[in-house]
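> fold the following and give me the result.
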Amino acid sequence: MFIVLPALALLISGMFVATMLAALRAERKVL
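Predicted coordinates for the structure are as follows:
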């Protein structure tokens, strides 16, 4: 369990960063 929690946190943060980069790219394409 001690290894699963940090892995989940990294996965969630990675998904958040990916969505942020996708949003920035979408805004650049619109402009």
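
> all contacts plus neighbour counts: C-alpha atoms, from now on.
Fine.

> now for the one helix or strand A7 maps to, which elements pack on it?
When elements are assigned from DSSP states H and E, A7 belongs to helix 4-30. If you count contacts as 3 or more CA pairs under 8 Å, 6 or more residues apart in numbering; DSSP states H and E, helix 4-30 packs onto no helix or strand.

> pull the distance from that helix to the chain's centre.
Distance of helix 4-30 from its chain centroid, counting by CA atoms, centre = their mean, to the nearest Å, is 2 Å.

> so how far is F16 from K29?
From K29 across to F16, the span is 20 Å (CA to CA, to the nearest Å).

> let's compare: structure for the following, please.
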Amino acid sequence: FIGLLKNRKIYFFSYYLWIISGLTIWISLSRGL
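The predicted structure follows:
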């Protein structure tokens, strides 16, 4: 459980990067159409 609290920052950061990359791909696809 302590390790989970330690990795929460890394998990949140990776999740944030995943959302940004998904939005970028979605915007590029919508512009392509």
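
> now for the equivalent of L17 of structure 2 over in structure 1, how many residues are close by?
Residue pairing (TM-score structural alignment): L17 of structure 2 is matched to A9 of structure 1. By other CA atoms under 10 Å, the residues close to A9 of structure 1 number 11.

> same thing with A23 of structure 1?
Neighbours of A23 of structure 1 under the rule other CA under 10 Å: 12.

> cool, and Y11 of structure 2?
Y11 of structure 2: 13 neighbours (other CA under 10 Å).

> same deal with L11 of structure 1?
L11 of structure 1, neighbours per other CA under 10 Å, totals 12.

> please report how far it lies from V4 of structure 1.
Where V4 of structure 1 is concerned, L11 of structure 1 sits at a distance of 10 Å (CA to CA).

> ok, L21 of structure 1 next?
In this view, L21 of structure 1 and V4 of structure 1 are 26 Å apart by CA to CA.

> who has more neighbours, K29 and F16 of structure 1?
Between K29 of structure 1 and F16, F16 has the larger neighbour count (other CA under 10 Å), namely 12 against 8.
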